[in-house]
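*Asks:* Fold the stuff below for me.
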Amino acid sequence: MIRLIAAFLLLLWPQALLAQDRVVPLSAADARIALGPDLRFLPPADARRIVVDLWENPSTEADDILGMIVPESADAKSPEWGAVIRWEPIGHVAADTAREADYDALMDEMQAQVRAQNDKRREDGYTPVQLLGWAERPSYDSVSNTVTWARELRFFDGGENTLHYNVRILGRYGVLSMNIVAPMDRLAEVSTVAKQLSERTEFVPGARYADFDAERDEVAGYGVAGLVATGVGVAVAKNAGVFAVIAKLLQPLGIALLVLAAALAVPFRRWFGTKDRAVKR
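*Replies:* Presented below is the predicted three-dimensional model:
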């Protein structure tokens, strides 16, 4: 009933105000984003074309995209960066241990797993990748209930390093996910955009993080550190078959095993990336 009320309130949001403030309703997540004059929202069909055709990902990876945010001045057919929006109904994520996690140890483990998986990537026709480290260490903003982190990747076929910037806005029933892919030299710009997005995004009343009811609502089974360990690889995990339900299956086992899923899920190219045409399957 609460979910229905939240959706109804979203529909009643004054259309004139939506147009004036450029507010984009995300009904699947019971949320909305106020873009402001500097950002533009691309609907799911346009976002899908970019993710699949431009960034060369499997079509299945665009099935659950709610849309994409790009710079207002960008060419919509080939934006210099894009924030892919998804809704992850994983339940309530506890944030009380966010500042206690050992993110250096987490990165060390992820780097080791990425190195171990490069032979498999070659066999599958993908370019090997090196996870260089945190471009921006994980942090939690208790005001906006937002987790952000960024990783720097280098692909062995040359070219500039790739930035994968992650924004997770916590809600009552799950997490609104925004993954921003950009050249590494745009870190400062993307970091600013990520902060803007976290400040301009809100869940409707009844779906907010503070509305959590411990006696009635589902919980994710892991906290912020577990979210960081698995977050970037949600889309990739579904394509990896055995890792499709990795988060749900490993919830009782804690973060140590979740690290493996995250490491195996390092994106190739933009999300999966381009297959190396010189490597035969």
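*Asks:* all contacts plus neighbour counts: C-alpha atoms, from now on.
*Replies:* Fine.
*Asks:* Can you show me the helices along this structure?
*Replies:* 2-12, 15-21, 44-49, 103-123, 187-200, 224-231, 234-239, 246-250, 255-264 (DSSP state H).
*Asks:* just so I know, which of those helices lies nearest A210?
*Replies:* helix 2-12 (14.0 Å; Cα to Cα).
*Asks:* right, and the helices of the chain - which one's nearest Y140?
*Replies:* For those, proximity to Y140 was assessed by Cα to Cα; helix 224-231 is nearest, at 8.1 Å.
*Asks:* rewinding a little: any chance of TSV for the helices of the chain, columns mean neighbour count and distance to E152?
*Replies:* As requested, the helices of the chain are exported to TSV (neighbours: other Cα atoms under 10 Å; distance: least, Cα to Cα, whole Å):
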stretch	mean neighbour count	distance to E152
helix 2-12	15	37
helix 15-21	12	34
helix 44-49	19	23
helix 103-123	16	11
helix 187-200	17	10
helix 224-231	24	15
helix 234-239	20	17
helix 246-250	17	23
helix 255-264	21	13
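*Asks:* Using a markdown table, lay out those helices together with distance to V181.
*Replies:* Below are these laid out as a markdown table (distance: least, Cα to Cα, whole Å):
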| stretch | distance to V181 |
| --- | --- |
| helix 2-12 | 29 |
| helix 15-21 | 26 |
| helix 44-49 | 13 |
| helix 103-123 | 19 |
| helix 187-200 | 9 |
| helix 224-231 | 14 |
| helix 234-239 | 14 |
| helix 246-250 | 23 |
| helix 255-264 | 17 |
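*Asks:* Distance check, L35 against A19.
*Replies:* L35 sits at a distance of 10 Å from A19 (criterion: Cα to Cα, to the nearest Å).
*Asks:* Kindly report the same for P205.
*Replies:* Counting by Cα to Cα - P205 and A19 are separated by 21 Å.
*Asks:* Check L258 too.
*Replies:* Between L258 and A19 the computed distance is 42 Å (Cα to Cα).
*Asks:* again, but for G82
*Replies:* Taking Cα to Cα, one finds G82 at 22 Å from A19.
*Asks:* Also G158?
*Replies:* With Cα to Cα as the criterion, G158 and A19 are 43 Å apart.
*Asks:* wait, what's in contact with E199?
*Replies:* S144 (Cα atoms under 8 Å, 6 or more residues apart in numbering).
*Asks:* next up, for comparison:
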Amino acid sequence: MRKFIAAVGIILSVVLWAQPGFSQGAPSGEAARKAELAAAWQAAGNAGTAGPADVPLIDEATLKLPTGDFFVPKAEGARVMRALGNTVHDTNFVGLILGTRQNDRWLVVINYIKEGYIKDDAAKDWNADDLLKNLKEGVDESNKDRAARGFPEMEVIGWIEPPNYDATAHRLVWSILGKDKGAPDDARKDVNYNTYALGREGYFSLNLLSDSARIATDKSAAHELLANLSYQSGKRYEDFSASTDRIAEYGLLALVGGVAAKKLGLLALALAFVLKFAKAIFIGAAVFGTGIVKFFRRKPRDDSTGGAA
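*Replies:* Predicted coordinates:
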């Protein structure tokens, strides 16, 4: 691991200083930002866990981290997110996972939302076409706020994967393709691939960040992580007690882009979704564009121990 950390620091310095505009003559604010990003990634490498490993997720669950994946805990992960310009909800944020295999370019953001038991009975009646229509309408409405704040307007193109709920495992997966208005349809686009694991007191969100050219391959990593997450006894969805436990104010539909419109308000939910999507685009540009994820591929591997260092 010491060799890995040293490699992270060296490569990070080389990549950052080699970027256009980042030199001794660069603005001090930009230099400070990139220095913080470098320090944040190095701290992440120092504090993280390489798979295979069993990673505890707060006091709710355990994640079996596969070989080739790297988990960054809450404090260091939040520092990375903030260094990339993202707001982090400290109450919900759990950590980050990066793929370290040769062709990996993805990042997973883990959150736990403890808002009560999510009723899933609506899943049997939902219609993917209706959900997509609601998403498009919500994004169109929220564009008024984006334009007023100087952000580019966005539009929903269609499903990458329509909502799929496994009522036995209590797992939800969905993803849409979106773009800035006016952008070419065939341009590469950043993608949020959303997966959820429901529990007794709330749910885990594992949001994989990738792009439209790679998502067909990268989504297998999200499915593997989702399947490898196990709630502790007493915290499982089936452990719910109607007589004692709190039920969330919204149901499963609210997790599909915030389209449980009438109960919580269409505009508020749609806006929350669009802002989340915009953050993913920024992360994609910052992380995948600069090649920082490559730092986590430089960890020395020992085949006799399944890749651990």
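*Asks:* Need the TM-score from the superposition.
*Replies:* Here the TM-score for the pair of chains, by TM-score structural alignment, normalised by the length of the first structure, is 0.72; 230 aligned residues with a Cα RMSD of 2.8 Å.
*Asks:* Tell me which residue of the first structure matches up with D140 of the second structure.
*Replies:* When the first structure is aligned by TM-score structural alignment, D140 of the second structure is paired with R115.
*Asks:* Run through the residues that contact that match.
*Replies:* 129-130.
*Asks:* next one: E72 of the first structure
*Replies:* Counting by Cα under 8 Å, 6+ apart, E72 of the first structure has contacts 37-40.
*Asks:* how do the residues you listed look in the second structure, which are kept?
*Replies:* Compared against the second structure with both residues aligned by TM-score structural alignment, their matches' Cα atoms under 8 Å, those retain 38-40.
*Asks:* Residue in the second structure paired with L131 of the first structure?
*Replies:* In the second structure, L131 of the first structure lands on V156 (TM-score structural alignment).
*Asks:* Kindly confirm whether my reading is correct that its match touches A183.
*Replies:* No - using Cα atoms under 8 Å as the test, V156 of the second structure is too far from A183 to be in contact (12.0 Å).
*Asks:* The residue mapped onto K124 of the second structure from the first structure - how many residues pack around it?
*Replies:* Residue pairing (TM-score structural alignment): K124 of the second structure is matched to R99 of the first structure. R99 of the first structure has 13 neighbours, counted by other Cα atoms under 10 Å.
*Asks:* ok, now how distant is R99 of the first structure from V147 of the first structure?
*Replies:* For R99 of the first structure, the distance to V147 of the first structure - Cα to Cα - is 11 Å.
*Asks:* Mind listing the shared neighbours of these two?
*Replies:* 139-140.
*Asks:* relative orientation of the longest strand along the first structure and helix 103-123 in degrees?
*Replies:* Taking DSSP state E as the criterion, the first structure has its longest strand at strand 129-141. Counting by axes from the mean of the first three to the mean of the last three Cα atoms, to 10 degrees, strand 129-141 of the first structure lies at 140 degrees to helix 103-123.
*Asks:* Would you mind listing the buried residues in strand 129-141 of the first structure?
*Replies:* 129-131, 133-136, 138-140 (16 or more other Cα atoms under 10 Å).
*Asks:* Tell me where the stretch 51-200 of the second structure has strands.
*Replies:* Using DSSP state E, counting those that start in this stretch, the strands of the stretch 51-200 of the second structure run over 53-57, 61-65, 69-73, 93-99, 107-113, 154-166, 171-180, 190-198.
*Asks:* could you dump the ones you listed to CSV with distance to T244 of the second structure?
*Replies:* Putting the strands of the stretch 51-200 of the second structure into CSV (distance: least, Cα to Cα, whole Å) gives the following:
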stretch, distance to T244 of the second structure
strand 53-57, 24
strand 61-65, 21
strand 69-73, 32
strand 93-99, 26
strand 107-113, 19
strand 154-166, 25
strand 171-180, 23
strand 190-198, 18
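*Asks:* Determine which stretch of these is the most buried.
*Replies:* strand 190-198 (a mean of 25; mean count of other Cα atoms under 10 Å).
*Asks:* Output the contacting helices and strands for that one.
*Replies:* strand 171-180, strand 203-211, helix 215-227, helix 266-283 (3 or more Cα pairs under 8 Å, 6 or more residues apart in numbering; DSSP states H and E).
*Asks:* can you tell which of these is closest to L57 of the second structure?
*Replies:* Closest of these to L57 of the second structure is strand 203-211, at 9.4 Å (criterion: Cα to Cα).
*Asks:* which residues touch R79 of the second structure?
*Replies:* So R79 of the second structure contacts A40 (Cα under 8 Å, 6+ apart).
*Asks:* mind checking how far the equivalent of it over in the first structure is from V84 of the first structure?
*Replies:* In the first structure, the residue matched to R79 of the second structure (TM-score structural alignment) is R49. Going from R49 of the first structure to V84 of the first structure by Cα to Cα gives 12 Å.
*Asks:* surely F203 of the first structure meets A34?
*Replies:* No - the pair F203 of the first structure and A34 fails to qualify as a contact (Cα under 8 Å) at a distance of 11.6 Å.
*Asks:* Please give me every residue in contact with L208 of the second structure.
*Replies:* 106-109, 191-195, 219, 222.
*Asks:* hang on, the earlier thing: nearest to A242 of the second structure, of the strands of the stretch 51-200 of the second structure?
*Replies:* strand 190-198 (15.9 Å).
*Asks:* mean shift between the closest one and the first structure?
*Replies:* Strand 190-198 of the second structure differs from its equivalent in the first structure by a mean of 0.9 Å after superposition (mean Cα distance after the TM-score superposition for the first structure).
*Asks:* what's that strand in contact with?
*Replies:* By Cα under 8 Å, 6+ apart, the surrounding residues in contact with strand 190-198 of the second structure are 117-118, 170-178, 203-212, 215, 219, 222-223, 226, 229, 236-237, 277, 280-281, 284.
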